[in-house]
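>>> coordinates only, sequence not included:
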């Protein structure tokens, strides 16, 4: 795995809807900008070797970093794979939609739900929204949220941006009734 850089973003919301948020709501993202392991090879039928060589190492690298950046236990989480213009969306999906990648985050966060994800192809600086859901119950509405991310110089055409995001709480000032009230 060839890493060009790692980007860490932390957002702290102090006011939402004109009301103070106490304690401030924290969300963190750690993104690795890596060389696409399938770049320049044309159509690759068997993505397995590239998955085996990269997915677990990438998950092991990013999971502890995003939780450290959050600075609190995670209550919600998500992931992203953004593919440069010379790659296929399937290249990003191959790395993040495997237990070899996601189980590092699930174990580190004591989570049981599937990680919600976004995959997309785009040029350097493309904006993407990472969806977040509760770490143990995907039906908890307060934790359904998203975080917009943009890395000015990534991904280059032959790169991938692979990111993990974590939130220490649900949406600030959330007040929707629980899903059980509609069933």
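The structure has been received and is ready for your questions. Source: prediction; values computed, not measured.
>>> could you use CA atoms for every contact and neighbour count after this?
Will do.
>>> skipping adjacent residues, who's closest to residue 9 in space?
Nearest residue to residue 9, sequence neighbours excluded (CA to CA, 6 or more residues apart in numbering): residue 29, at 5.1 Å.
>>> same thing with residue 131?
residue 146 is the one closest to residue 131 (CA to CA, 6+ apart), at 4.3 Å.
>>> can you tell me the element the one you found falls in?
Per DSSP states H and E, residue 146 falls inside strand 145-150.
>>> alright, now check it against this:
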């Protein structure tokens, strides 16, 4: 039996900001899978591993295939992230079990040609809740220009006995990113701030 009930994909491209063309148009996409929760209504299941090993790689492949098709291949993707939304008959750990294990994360990372830890979010909520998926650079998580987020919503998911497993990716940095980076930041401490206050 196919555990995936519904698939929703979204893709956006920002081309102007405040009426001016952006310096680099960037496409950002997300894919959400409404999946039967194998642990729903079973109480506290002590060992989640058997279902994780079976389900997580399937979901990672499905999402990666759709993201790469949407955004022009793994080589076009610069940033990525993942998220889980747990229906109300499940526990938060059910979503965490699927997205925070190598059976999902390592598969998604390899298929998208990434090396960094994947940015993430998770929560437990009712159907129709909008999921915000944070993204950052797929090979250098400290690259601040790529810190962003994508949103996606499944109108009837997750049902109480479902999980919404999601990943997002972007083809480049935020539009007109210009706040510097960790490599160029000055050293800022509480003393630095106190010294600045003293000069005002």
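Arrived safely. Computed from a predicted structure; not experimentally measured.
>>> quick one: TM-score?
Here the TM-score for the pair of chains, by TM-score structural alignment, normalised by the length of the first structure, is 0.95; 183 aligned residues with a CA RMSD of 1.3 Å.
>>> follow-up on the earlier one: give the full set of residues in contact with the aligned partner of the residue nearest to residue 131 of the first structure in the second structure.
When the second structure is aligned by TM-score structural alignment, residue 146 of the first structure is paired with residue 149. If you count contacts by CA atoms under 8 Å, 6 or more residues apart in numbering, residue 149 of the second structure has them with 132-135.
>>> tell me how far residue 149 of the second structure lies from residue 168 of the second structure.
In this view, residue 149 of the second structure and residue 168 of the second structure are 8 Å apart by CA to CA, to the nearest Å.
>>> hey, what's in contact with both of these two?
133-135.
>>> hmm, back to that, so which helix or strand takes in the residue nearest to residue 9 of the first structure?
Taking DSSP H and E as the criterion, residue 29 of the first structure maps to strand 19-35.
>>> check the mean deviation of that strand from the second structure.
Once fitted to the second structure, strand 19-35 of the first structure is off its aligned match by 1.5 Å on average (mean CA distance after the TM-score superposition for the first structure).
>>> following that strand, which helix or strand shows up next?
helix 48-70.
>>> what's the burial count for residue 156 of the first structure?
By other CA atoms under 10 Å, the residues close to residue 156 of the first structure number 20.
>>> that one maps to what in the second structure?
For residue 156 of the first structure, the aligned residue in the second structure is residue 159 (criterion: TM-score structural alignment).
>>> did I read that right, its match in a helix?
No - using DSSP: H, G, I helix; E, B strand; the rest coil, the assignment for residue 159 of the second structure is coil, not a helix.
>>> state the distance from the residue nearest the centre of the first structure to residue 21 of the first structure.
Centroid-nearest residue in the first structure: residue 79, 2.2 Å away (criterion: CA atoms, centre = their mean). According to CA to CA, residue 79 of the first structure stands 25 Å off from residue 21 of the first structure.
>>> ok, residue 35 of the first structure next?
39 Å.
>>> of those two, who's got more company?
Taking other CA under 10 Å, residue 35 of the first structure and residue 21 do not tie; residue 35 has more neighbours (20 against 15).
>>> grab the nearest non-local neighbour of the more buried one.
residue 159 (4.4 Å).
>>> how many other residues sit next to the residue nearest to residue 23 of the first structure when sequence neighbours are not counted?
Leaving aside its chain neighbours, residue 23 of the first structure sits nearest to residue 14 (7.7 Å; criterion: CA to CA, 6+ apart). Residue 14 of the first structure: 15 surrounding residues under other CA under 10 Å.
>>> got a list of what residue 14 of the first structure touches?
Applying CA under 8 Å, 6+ apart, we find residue 14 of the first structure in contact with 20-25.
>>> are any of the residues you listed buried, and if so which?
Buried members of those, counted by 16 or more other CA atoms under 10 Å: 24-25.
>>> for residue 49 of the first structure, state which of the contacts of residue 14 of the first structure is nearest.
Within the contacts of residue 14 of the first structure, the smallest distance to residue 49 of the first structure is 39.8 Å, found for residue 25 (CA to CA).
>>> isn't that closest one right up against residue 174?
No - between residue 25 of the first structure and residue 174 there is no contact under CA atoms under 8 Å: 11.5 Å.
>>> now the residue nearest to the centre of the first structure: which helix or strand?
For residue 79 of the first structure, the enclosing helix or strand under DSSP H and E is strand 76-83.
>>> the helix or strand following that strand: which residues count as buried?
Note on strand 76-83 of the first structure: by DSSP H and E, the next helix or strand toward the C-terminus is helix 89-96. Within helix 89-96 of the first structure, the residues that count as buried by 16+ other CA under 10 Å are 89-96.
>>> tell me how far the match of residue 156 of the first structure lies from residue 114 of the second structure.
As judged by CA to CA, residue 159 of the second structure and residue 114 of the second structure stand 32 Å apart.
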